[in-house]
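> Attaching a predicted model along with its sequence, questions to come.
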Amino acid sequence: MDGGYGELVRTRGVVRIIAAQLTARFPSGMLSLGLLFHVEGRTGSYGVAGVVLAALSIGQALSGPATGRLMGRLGIRPVVVVTTVLCAAAVTSIALLDLPPVGLTVLALLAGLTFPPITSAVRTIYPKLVPSSMLGPLFSLDASLQELIWIGGPVLVTFLATGVSTTAALVLSAVLLIGGGAWFAASREVGRVRIPRSKRRFGVVLLRPQVALMTVVGFLVIASCAAIEASVAGAFGEDDPTSGVVLAIWSLASLLGGFALGRLPMRPWSLTLRLVVVTVGVALTPFLPGFWGLTGALVIAGFGLAPALGLMSAIVSSSVRFSDTAEAYGWTNTGQLVGVALGAALAGQALDHFGAQTAFLCGAALAALATIAAAVGIPVSPDLKGRDAGPVPETAPIPLPPS
């Protein structure tokens, strides 16, 4: 790791806050699959498990902007601590209590509503942690390393659910929520950052064209990813571990792409070009069946994925005031969570009625729409070459008329 990344990891506090937030966010890669295994095992119904997962996603989608806004009013630490405790309690209750489907659904909704806003918090902290000139590489590094969550989380929860018990898998998720959340909240970097209270009404930040654009593009990108994940699982069957290997390689390719492309200058068309790479790879999936075909296609797609996600974070950061960043990231996260639900649902319907090839086509179509949306948004996308990616100042000089 050299150049920009070497300087980043030598910056005081960067490694510590990245490690803490990755630990706190690790349950994100465990909960969905853990709940699926647990609820299906308790009820014998994948339909009930799907409803419970939907409740979790709806709760997370609703809470994202609100908890982001609360961090500006109450502080990062209080919001993270309270939501972490409530979310861990809800997950533990699902794991340990013998509840009917309605009770499981209510608790899953509560877990989603109180899911700790670590992503919004840490991306709000980053501009205060490093010089603005290093924000682009830092966002790219963050987007790359988060792939470890989606590689390790599903593997760990599958091992525990099948080798020990689904209860153990969920309890470990709750333990990581508490441990990671406590580590993150106790970090001195969190204590040093105070988000100014926004003077704008809730939701007004969505009127910023860059925030609206990144919410739409993120929705479509993650919907495509969810559709592809479901399509891969459907192509190999639920009892074949090959699908997990393919998805892990996809995530590794994304991680490597983030490291390789993360330091490139960020121009208005950079997001579109990175999404073209994603779309090309995804578009090959309907026509390259089997392990090697799908792996090759998704390696291409993955190489552009983390760089695109990192650039999206930088665009949001550079386009809003610091007091609005947490809420802005809350909205973009909400768009991505809705994308997960839509992409998985579309692919599921396609798998049931038409087969895996059509399901892959759904993912390709969503990726193409994301690329088109990014291209349409080029005129409002910031040119960050030679510019800082830090937030817009809270105050600015007011030009006076000539005397």
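Done, it's in. Since the structure is predicted, the reported quantities are computational estimates derived from the model, not experimental observations. Numbers count the residues shown, from 1 in each chain.

> from here on, contacts and neighbour counts on C-alpha atoms
Will do.

> Can you list the residue ranges for strands in the stretch 151-300 of the chain?
With strands called from DSSP state E, counting those that start in this stretch, the stretch 151-300 of the chain shows none.

> how about the helices in it?
166-186, 188-192, 209-236, 242-261, 270-284, 290-317 (DSSP state H, counting those that start in this stretch).

> Which parts of the last one count as buried, going by neighbours?
It stands for helix 290-317. By neighbour count on 16 or more other C-alpha atoms under 10 Å, the buried set for helix 290-317 is 294-317.

> Which elements pack onto it?
helix 135-145, helix 209-236, helix 242-261, helix 270-284, helix 325-353 (3 or more C-alpha pairs under 8 Å, 6 or more residues apart in numbering; DSSP states H and E).

> and the direction of the second one versus that of helix 242-261, what angle?
Yep, that's helix 209-236 we're talking about. 150 degrees (axes from the mean of the first three to the mean of the last three C-alpha atoms, to 10 degrees).

> what about versus this one:
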Amino acid sequence: MRTYGEVLRVPGLARIIIAQLLARFPAGMYSLGILLHMEHQHGSYTAAGLVLAAFSVGMALAGPFVSRLMSRFGTVQVLAVTTLVSVTSLLAMATFAVPLYVDVIAGVIAGAAMPPVTPTVRTLYPRMVPQRLLSPLFSLDAALQELIWVFGPVLLTLLVSLLGTGPTMLVTIGIQFFGALFFMISPEVRRLRIPPTTRKLGRVLRKPPVLLSVVVSAMFIGGFSAVEAGVVATFGEGALEAGLVLAISALGSLVGGFTVGSRGLAPWSLAIRLAIVLLGMAIALPMTEVVGLSVALFIAGLGTAPALAAFSVIIASTVKFADTPEAYAWIGTGQLLGAAVGSAIAGVSIDAIGGVGGVWVAVVMVTLATLIAAIFRRHQPDMRHGISDPPDTAPVELPR
């Protein structure tokens, strides 16, 4: 914990962490919020799912392109424009009764224009701390983001019960707007200058560490989407038990992030962290009751935040500064696609053999992720002894 104290004593860092968490908090609310509001508007979960899929596809396809724009037009300018476009589209969805195709179009625009807060902050972090603190910082960030996925859906469900779906969407949009504004006015964000990249869109994927991180993180997140579907199917839609089990898994991620985060990344670290996740999911296979699944997924959670942190450290340590926003955006795109594939395959498996089908899909996907991370470990940095920074990524003192 002493290391985390050192991290948080870096001038301005605690404020940036709080600001980006607030700006990203609606990510834990929009999926369920859009689904419930569109079902209310159009009277069908099929229609609601179509709008939600459009929103997700917009985010996945536009993320890398939007992130590259920050080096051309400026960080704050891109954050401001995307926030306004996204908020406007979501406001239209929340307030107007329109045909389904209009909501689908609005969903695509809202998703495509989601402000690139995550690529921005993960590009900023290496400029604020020395490299020896990168691993604990990214681990702290990954652990704290569990708050988004634990409390976001809970808050949304509570607001829907009190206000209804439309007003709840307006509250969520308000959180996004003011969170993004708080993040944009932070001095560190306003001073961030990303040099123009000389690479064409997608060329950064030719770097083995980037492609490895995109593929492995996609399978990893796909596995978690599958196990979440399996847990919900085991206890039934809307069951309190499912939420409790998933919350305990998130608690495990928090514990794992704080416990492992201070350790430097080694070539075997990602595979080991994924193996911990795999162990927990394998233990969950025969479990059908709350206690057994909670213990198993708590163990899986212990490796979750450390694995997510590893992806960020790999990018920060191997990619030129000008290319890091796009690299982080590709990881986000991979994770969105992985979640979609994992959920889809899990759905087929659940229909065939029940809730355990989702867990089986998760075990297979995380096994593949672990094997790939182990086989291609030479493409992962060794930061145990303070290796030198890659070109153009050495931390610098931000002007005051």
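Okay, I see it. This one's a predicted model, so the numbers in the text were calculated from it and none came from an experiment.

> and of the helices and strands packed on helix 290-317 of structure 1, who's closest to A108 of structure 1?
For A108 of structure 1, the closest of these is helix 325-353, at 14.8 Å, according to C-alpha to C-alpha.

> buried sites along the helix or strand following that closest one?
Sequence-wise, the next helix or strand downstream of helix 325-353 of structure 1 (DSSP states H and E) is helix 356-376. The neighbour-count check on helix 356-376 of structure 1 (16+ other C-alpha under 10 Å) flags 356-371, 373-375 as buried.

> and S187 of structure 1, how many neighbours does it have?
17 (other C-alpha atoms under 10 Å).

> for it, what are its contacts?
R16, I17, A20 (C-alpha atoms under 8 Å, 6 or more residues apart in numbering).

> What is the aligned counterpart of it in structure 2?
Counting by TM-score structural alignment, S187 of structure 1 corresponds to S186 in structure 2.

> returning to that earlier point: for the helices of the stretch 151-300 of structure 1, please prepare CSV with the additional fields distance to S120 of structure 1.
As requested, the helices of the stretch 151-300 of structure 1 are exported to CSV (distance: least, C-alpha to C-alpha, whole Å):
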stretch, distance to S120 of structure 1
helix 166-186, 13
helix 188-192, 12
helix 209-236, 14
helix 242-261, 20
helix 270-284, 21
helix 290-317, 10
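
> closest to P27 of structure 1 out of those helices?
helix 166-186 (5.2 Å).

> quick one: contacts of the closest one?
Contacts of helix 166-186 of structure 1 (C-alpha under 8 Å, 6+ apart): 17, 20-27, 30-31, 34-35, 37-38, 76-77, 80-81, 84-85, 87-89, 91-92, 95-96, 116, 157, 160-161, 190-191.

> And the buried ones among those, selectable in ChimeraX?
To isolate the buried ones among these in ChimeraX, judged by 16+ other C-alpha under 10 Å, type:
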select :17,20,21,22,23,24,25,26,27,30,31,34,35,37,38,76,77,80,81,84,85,87,88,89,91,92,95,116,157,160,161,190
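
> Please list the members of the contacts of helix 166-186 of structure 1 that lie in helices.
17, 20-25, 30-31, 34-35, 37-38, 76-77, 80-81, 84-85, 87-89, 91-92, 95-96, 157, 160-161, 190-191 (DSSP state H).

> isn't S317 of structure 2 right next to D389, touching?
Yes. If you go by C-alpha atoms under 8 Å, S317 of structure 2 and D389 touch, sitting 6.2 Å apart.

> So for the two, which residue has more residues nearby?
More crowded of S317 of structure 2 and D389, by other C-alpha under 10 Å: S317, with 25 against 17.

> Map the more buried one onto structure 1.
Match for S317 of structure 2 (TM-score structural alignment): S318.

> what about that match, distance to S144 of structure 1?
20 Å (C-alpha to C-alpha, to the nearest Å).

> Please name the residues that touch the residue most central in space within structure 2.
Nearest residue to the geometric centre of structure 2 (C-alpha atoms, centre = their mean): G332, 6.5 Å. Going by C-alpha under 8 Å, 6+ apart, G332 of structure 2 touches A60, G63.

> Repeat the analysis, applying 6 Å as the threshold.
For G332 of structure 2, no residue meets the contact criterion (C-alpha atoms under 6 Å, 6 or more residues apart in numbering).

> What does it correspond to in structure 1?
With TM-score structural alignment as the criterion, G332 of structure 2 matches N333.

> What of W360 of structure 2?
Checking TM-score structural alignment: W360 of structure 2 goes with L361.

> Grab the nearest non-local neighbour of that match.
Nearest residue to L361 of structure 1 in three dimensions, chain neighbours excluded: P286, at 6.1 Å (C-alpha to C-alpha, 6 or more residues apart in numbering).

> what's the neighbour count on the one you found?
Count around P286 of structure 1 with other C-alpha under 10 Å applied: 20.

> hang on, it packs against Q357?
Yes. Under the criterion of C-alpha atoms under 6 Å, P286 of structure 1 makes contact with Q357 at 4.8 Å.

> V51 of structure 2 touches V102, doesn't it?
No. Contact criterion C-alpha under 6 Å: V51 of structure 2 and V102 do not qualify, at 9.5 Å.

> more crowded one of those two?
For V51 of structure 2 and V102, the more surrounded residue by other C-alpha under 10 Å is V51, and the numbers stand at 26 against 14.

> residue contacts, that one?
Here V51 of structure 2 is in contact with V104, G107 (C-alpha under 6 Å, 6+ apart).

> now do 8 Å
Per C-alpha under 8 Å, 6+ apart, neighbours of V51 of structure 2: I34, L35, M38, L100, D103, V104, G107.

> hang on, the earlier thing: take the helices and strands packed on helix 290-317 of structure 1 and write them to TSV, including distance to T124 of structure 1.
As requested, these are exported to TSV (distance: least, C-alpha to C-alpha, whole Å):
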stretch	distance to T124 of structure 1
helix 135-145	11
helix 209-236	14
helix 242-261	20
helix 270-284	21
helix 325-353	6
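
> tell me the SS of A97 of structure 2?
Three-state call for A97 of structure 2 (DSSP: H, G, I helix; E, B strand; the rest coil): coil.

> Fine, thanks again, bye for now.
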